[in-house]
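Visitor: could you look at this predicted model? Sequence included:
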Amino acid sequence: MPQYRPPLRDMQFVLHELIRVTDAFKEMPAHAETDVETVNAVLEEAGKFAAEVVFPLNQAGDRAGCTLDPVTHEVRTPPGYREAYRQYVDGGWASLSCDTAHGGQGLPQTVNQCLYEMLNSASQAWTMYPGLSHGAYECLHAHGTPEQKATYLPRLTSGEWTGTMCLTESHCGTDLGLLRTKAEPLPDGSWRLTGNKIFISAGEHDMAANIVHLVLARLPDAPAGSRGISLFVVPKFRVRADGSLGERNAIHCGGLEHKMGIHGNATAQMVLDGAVGTLVGEPHKGLQAMFVMMNAARLGVGMQSLGLTEVAYQNAVAYARERQQMRSLTGPKAPELPADPILVHPDVRKMLLTARAYAEGGRALCVHTALLLDQELHHPDEDVRRAAADEVALLTPIVKAFLTDNGWIATSHCMQVFGGHGYIAEWGMEQYVRDARINMIYEGTNTIQSLDLLGRKVLGDNGRKLKAFGRRITEFAEDAGVREDMQEFINPLADLGDKVSKLTLELGMKGMGSADEVGAAAVDYLRVVGHLVFAYLWARMAMVALDRQAEGDAFYTAKLHTARFYFAKLLPETAGLIRSARAGASPLMAMDATLF
């Protein structure tokens, strides 16, 4: 049976020793009182909830899945899901980082992200229900009318209601400019929506009293393409003036998708048959409003894969300590046993260390990005807010794509550690692999994230955001580079930073001749920049560990070993990626389409 232990020690290391989040909180009036003790106490309780309440549902929920009543269109979630969600709401977890003006606790996003890492380790499928609600909350908080905020935000904050985002249609996924759902005006200023949406996570369920759907649709006079999209809030049950629930709205689940993974989450086909909704933001500018939720979702998907990487690693290590197979190549390491534990074998260690390095590097990146979000929202200095927003924009596609690619690699490696048992459902590893695979696809495929990074976030502003991040790396390298014990980390970091600058300039020049050159290089480029970000964070983690290794704490010894592994065995991947990116579009585009 799988096991899970919340990684509180490493979270505390990242929060308090690496990034020193509470020092940053002191500069933000909204979070100035959030101290180390508060953060640790919240995360300790969050870890207990994740491990003791949610984690036991993961395998059973995967086996049971969701069921749809074709007559009532109601969906039943797996046994225990509703009860766990009620405990989640009663415990105040839904309101953790929400605005106090709407009943929230007002804690930093940074703390909330750590909660979500643990929940995703416990059960990604279950966590998607409250996770999507938080995105809906953020969207309405930023763009809702005063009436919409008063109606929906207190109940999304408390968790009494949940939320979704309804974007995709059967003929269009990422290309939302093709969507056909229509919105027609009603005399009272509301709108009547007609259309069909697919792949709507948590689109219908029995866990909350109401579901708040955020729906993209077209007005009658909408221009073609993405510039003609508007956003609407469409509740499952219409809401009366006094806030009570009224009649069932004309939106229902027409079917559930049969999927490779995340079986416990209802991936619904939603039918809008004259459903009544209200406009969010300005007409024809729905994508701008929805991007608040989409970007939150992209960061959340990265967190999903981080959670899966961590729990898969924990179980693979536990198995490798116990499973006996052959003798070490350098002689018996456990002569009292009939064979050595497989942890002695070099390639088993390589797979385990890959997962560990990606988990710990991903945790550092997610906390770093979450703190930037807090600064963007709450720092009193406008320049700091602007710089934080720029860096969040740069890092969002990396968090989504790099962490989910790494999660797929790591969960596959961890399943491999189990050998044949990894392929058997009772051990739980094959579920982590299945669940991890969707994360590379939804909320904008990783190719879309790569095009966003290279085409919009880097070349789109002549490298301004990337250069700003590069200056951060340069300053760190200059400060730490005088230390002899840091050379093994600083030298490859500085070298990769120089190579990224040259590659970016080269791709920018090629892209002026043909946009296909950008498309051909984008996926390789994102992975290279992802490694640059990881290398920077791992070098910083190594420096903290070096400074504290004399204390004799094995934690810092392990952190240094993992850092050295990352630089020696994972970072060199960038050499092949850079060569591939430079190969250009010709090897991809030269062959005539009829030859495929």
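Guide: That came through, no problem.
Visitor: only C-alpha atoms for contact and neighbour calcs from this point on.
Guide: Will do.
Visitor: next, count neighbours for Arg9.
Guide: Counted with other C-alpha atoms under 10 Å, residues neighbouring Arg9 total 11.
Visitor: for Val53, see how far away it is.
Guide: Applying C-alpha to C-alpha, to the nearest Å, the value for Arg9 to Val53 is 21 Å.
Visitor: again, but for His205
Guide: For His205 relative to Val53 (C-alpha to C-alpha), the value is 19 Å.
Visitor: and if you look at Ile19?
Guide: In terms of C-alpha to C-alpha, Ile19 sits 30 Å off from Val53.
Visitor: give me the more crowded residue out of His205 and Val53.
Guide: More crowded of His205 and Val53, by other C-alpha under 10 Å: His205, with 26 against 19.
Visitor: who are the packing partners of the helix or strand hosting Leu505?
Guide: Counting by DSSP states H and E, the element that carries Leu505 is helix 487-513. In terms of contacts (3 or more C-alpha pairs under 8 Å, 6 or more residues apart in numbering; DSSP states H and E), helix 487-513 is packed against helix 464-480, helix 515-548, helix 573-582.
Visitor: and with 10 Å instead?
Guide: Packing partners of helix 487-513 (3 or more C-alpha pairs under 10 Å, 6 or more residues apart in numbering; DSSP states H and E): helix 464-480, helix 515-548, helix 554-565, helix 573-582.
Visitor: could these be laid out in a markdown table, adding distance to Ala122 and mean neighbour count?
Guide: As requested, the helices and strands packed on helix 487-513 are exported to a markdown table (distance: least, C-alpha to C-alpha, whole Å; neighbours: other C-alpha atoms under 10 Å):
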| stretch | distance to Ala122 | mean neighbour count |
| --- | --- | --- |
| helix 464-480 | 33 | 16 |
| helix 515-548 | 25 | 22 |
| helix 554-565 | 23 | 18 |
| helix 573-582 | 31 | 16 |
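Visitor: check it against this one:
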Amino acid sequence: MPSYKAPVEDVLFILNDVLGFQRQSNLKGFADASPDVVEAVLTEGAKLAEEVLAPLNAVGDREGCTRQADGSVTTPKGYRAGYDAYAKGGWMGLSVPEEFGGQGLPHTLNTAIQEFASGANLALSMYPGLTQGAMAALLVHGSDEQKATYLPKMVEGAWTGTMNLTEPHCGTDLGLLKTKAVPNGDGSYSLTGTKIFISAGEHDLSENIVHLVIARIEGAPAGTKGISLFVVPKFLVNPDGSLGARNGVSCGSIEHKMGIHGNSTCVMNYDGATGWLVGQENRGLNAMFVMMNEARLAVGVQGLGQSEVAYQNAVAYAKDRLQGRALTGAKAPDKAADPIIVHPDVRRTLMGIRAFNEAARALMLWTALQADIGHRSEDAAERQRAEDHMGLMTPVVKAVLTDKGFANAVEAQQMFGGHGYIEEWGMSQFVRDARIAMIYEGANGIQAMDLIGRKLPKDGGRAMMGFLAEVQTFVKDHGEDEGLKPFVGPLQAGLNDLQGATMWFMQNAFSKPDNAGAGATDYLHLLGLVALGYMWARIAKAALASQAEAASDRMADKLVVGRFFMERMLPETALRLVRIKAGSETTMALAAEAF
């Protein structure tokens, strides 16, 4: 049976020593997040993940969800109790404003808890995760009445939330959607259409499900300019807040998926369902993007969560499994063979996963902190810098953490040899569950195109120039620091490759857009590598400062892992640059019939 231990100690180190979390105490909600409160929140969240969610992971994978004859859906055994523990512990509203029943704490803390939950049980964690995304959209774009009607119950966990975008003929290109909304004359609308791939679309965990649905109002413009967003509850809500009649929305079927079996991924049928407009008419994508961006960052966290749990179990197995002898002589002469962790290639694999996980966690928390600053700071310039960071890094966090999260789950599975292919060992589930994160909330190729086509040139490239300047300033300020030289030199080389790739696109993509398309994924990963390298440089700085105060094996180990990243992983930026500069000629040369 696989196990999971939440990385509380590492999160605390990143928040306190690397990111200076407490320096933001002037922001709303941060004053309440004192060091002892932060540690208590993370400790309790870890307990929930380890003791409640993780034991249900394999159960959910084996049993899956079942659609009943009446269209209702039954979740796996124990899921209701696990969800109730999450809701009753107040985790749903950790960062929601207090006026709606939340705790108003920083979103950064909620992000850390999301990692714990998704590492322990990805499928189950999606139910509250989607609810939090729906709440975020309502907080920004919902009317006062909608907020008062839905948010307190969602914070309580009595009601859950979903997002409904995809249709059978319409995924990335939402302008093709056919779901229509007809005004009822009383301020409500009647929605008709079919949505597919709707995570948590129907289940038995909550009293009501609040669907956020995009549709086209009759007579609206074609394409994305005519899309509106609606709130469509499973059960209509009476004026006194009690639940009324069943709405015209139902689960037509459950998708049979590769992984995340414990989450009900539904085909949802809207048959004249009553809904209410959220935000402005024909401005639905603006409102939905709040939820989508929340979801994209949360999906990046899922990639990290699966990478971490797969790593933990691979390490435990590598320390226990006896096979062969060390190349330098027996390390366990009293045993028939040495544990496989003595072998360099096993070490290379495990070090690569760990080096990624620690830097990815820092990048994730840094980005979450910028979200808090962007939403809570009273300084306009500070908010702008934070929003620039969020815009630039959202596709990177989503795509890089999920691409690598899946790859790392496969690498961890490899450590088990044939046992990794046997279901009872649990590694297969991590691989299967991790795979979806590369696809949903915008497939990773789309994230790369979003980065190149929209985020990079936005505001004259201000966000990218700000990131490059920040990293360059760090390199310049610490170039003579002896302890940081193993980090600063490789970081400068990676930064040079990133600058070179950016300049190449500027010179070659406008006249030939296919050059941008062909190099987009490599550029996204190049930027991701430099961002992770920058995180390692900052981690190393904090670790060295900690070492100066008191010797610590843990900090010494961090420095070794960081040097591994700089020596063996960051140099991949050079390969990415070569691929980008190859352009699109051979990529686009074959006629479609030749494939």
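Guide: Everything's here; your move. Everything numeric here is computed off the predicted structure, so don't read it as measured data.
Visitor: where does the TM-score land?
Guide: After superposition, the two chains reach a TM-score of 0.99 (TM-score structural alignment, normalised by the length of structure 2), with 594 aligned residues with a C-alpha RMSD of 1.0 Å.
Visitor: I'd like to know which of the helices and strands packed on helix 487-513 of structure 1 is closest to Gly91 of structure 1.
Guide: Checking those against Gly91 of structure 1 by C-alpha to C-alpha gives helix 554-565 as the closest, at 31.5 Å.
Visitor: Gly361 of structure 1: neighbouring residues, count only.
Guide: Residue neighbour count, defined by other C-alpha under 10 Å, stands at 25 for Gly361 of structure 1.
Visitor: not counting its neighbours along the chain, what's nearest it?
Guide: Closest residue to Gly361 of structure 1 apart from its sequence neighbours, by C-alpha to C-alpha, 6 or more residues apart in numbering: Phe534 at 6.0 Å.
Visitor: is it true that Ala245 of structure 2 touches Phe235?
Guide: Yes. Counting by C-alpha atoms under 10 Å, Ala245 of structure 2 sits close enough to Phe235 to count as a contact (5.8 Å).
Visitor: more neighbours, the two?
Guide: A side-by-side neighbour count of Ala245 of structure 2 and Phe235, using other C-alpha under 10 Å, places Phe235 first with 19 against 10.
Visitor: where does the longest strand along structure 2 end up in structure 1?
Guide: In structure 2, with assignment by DSSP state E, the single longest strand is strand 265-278. Residues 267-280 of structure 1 are where strand 265-278 of structure 2 aligns, with TM-score structural alignment as the criterion.
Visitor: buried ones in that stretch?
Guide: Buried residues in stretch 267-280 of structure 1, counted by 16 or more other C-alpha atoms under 10 Å: 267-272, 274-280.
Visitor: okay, these in TSV with distance to Met293 of structure 1 next?
Guide: Below are those laid out as TSV (distance: C-alpha to C-alpha, whole Å):
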residue	distance to Met293 of structure 1
Thr267	18
Ala268	19
Gln269	20
Met270	19
Val271	21
Leu272	21
Gly274	24
Ala275	22
Val276	21
Gly277	18
Thr278	17
Leu279	16
Val280	13
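Visitor: from the residues you listed, which single one is nearest Tyr319 of structure 1?
Guide: Thr267 (32.8 Å).
Visitor: what's near enough to touch the closest one?
Guide: 66, 198-205, 253, 255-259 (C-alpha atoms under 10 Å, 6 or more residues apart in numbering).
Visitor: compare those residues and tell me which has the most neighbours.
Guide: Going by other C-alpha under 10 Å, Glu204 tops these with 35 neighbours.
Visitor: please name the nearest non-neighbouring residue to the equivalent of it over in structure 2.
Guide: With TM-score structural alignment as the criterion, Glu204 of structure 1 lines up with Glu202 in structure 2. Spatial nearest neighbour of Glu202 of structure 2, chain neighbours left out: Val73 (5.9 Å); criterion: C-alpha to C-alpha, 6+ apart.
Visitor: counterpart of the one you found over in structure 1?
Guide: So Val73 of structure 2 corresponds to Val75, using TM-score structural alignment.
Visitor: check contacts around its match.
Guide: 66-69, 202-207, 253, 255-256, 266, 268.
Visitor: please apply the same query to Asn444 of structure 2.
Guide: 395-396, 398-400, 402-403, 437-438, 450, 521, 524.
Visitor: just give me the match in structure 1 for Phe215 of structure 2.
Guide: Let me fix one detail, which is that residue 215 of structure 2 is Ala and not Phe. Looks like Ala215 of structure 2 aligns to Ala217 there (TM-score structural alignment).
Visitor: oh, that last question was meant for Tyr86 of structure 2, not what I typed.
Guide: Taking TM-score structural alignment, Tyr86 of structure 2 has Tyr88 as its aligned residue in structure 1.
Visitor: I'd say that match and Gly131 touch.
Guide: No. If you go by C-alpha under 10 Å, Tyr88 of structure 1 and Gly131 don't touch, sitting 12.0 Å apart.
Visitor: so how far is Glu17 of structure 1 from Tyr556 of structure 1?
Guide: If you go by C-alpha to C-alpha, the gap between Tyr556 of structure 1 and Glu17 of structure 1 works out to 11 Å.
Visitor: what touches both of these two?
Guide: 541, 544-545.
Visitor: so what's the closest residue to Arg323 of structure 1 other than its chain neighbours up against?
Guide: Closest residue to Arg323 of structure 1 apart from its sequence neighbours, by C-alpha to C-alpha, 6+ apart: Pro341 at 5.2 Å. Taking C-alpha under 10 Å, 6+ apart as the criterion, Pro341 of structure 1 is in contact with 319-328, 332-334.
Visitor: which of those residues has the largest number of neighbours?
Guide: Ala320 (21 neighbours).
Visitor: that one: helix or strand, and which one exactly?
Guide: helix 286-322.
Visitor: and that helix, how far from structure 2 on average?
Guide: Taken over the aligned residues, the distance from helix 286-322 of structure 1 to structure 2 averages 0.5 Å (mean C-alpha distance after the TM-score superposition for structure 1).
Visitor: about what we covered before: mind putting the shared contacts of Tyr556 and Glu17 of structure 1 into JSON lines with distance to Ala183 of structure 1?
Guide: Putting the shared contacts of Tyr556 and Glu17 of structure 1 into JSON lines (distance: C-alpha to C-alpha, whole Å) gives the following:
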{"residue": "Met541", "distance to Ala183 of structure 1": "52"}
{"residue": "Val544", "distance to Ala183 of structure 1": "56"}
{"residue": "Ala545", "distance to Ala183 of structure 1": "57"}
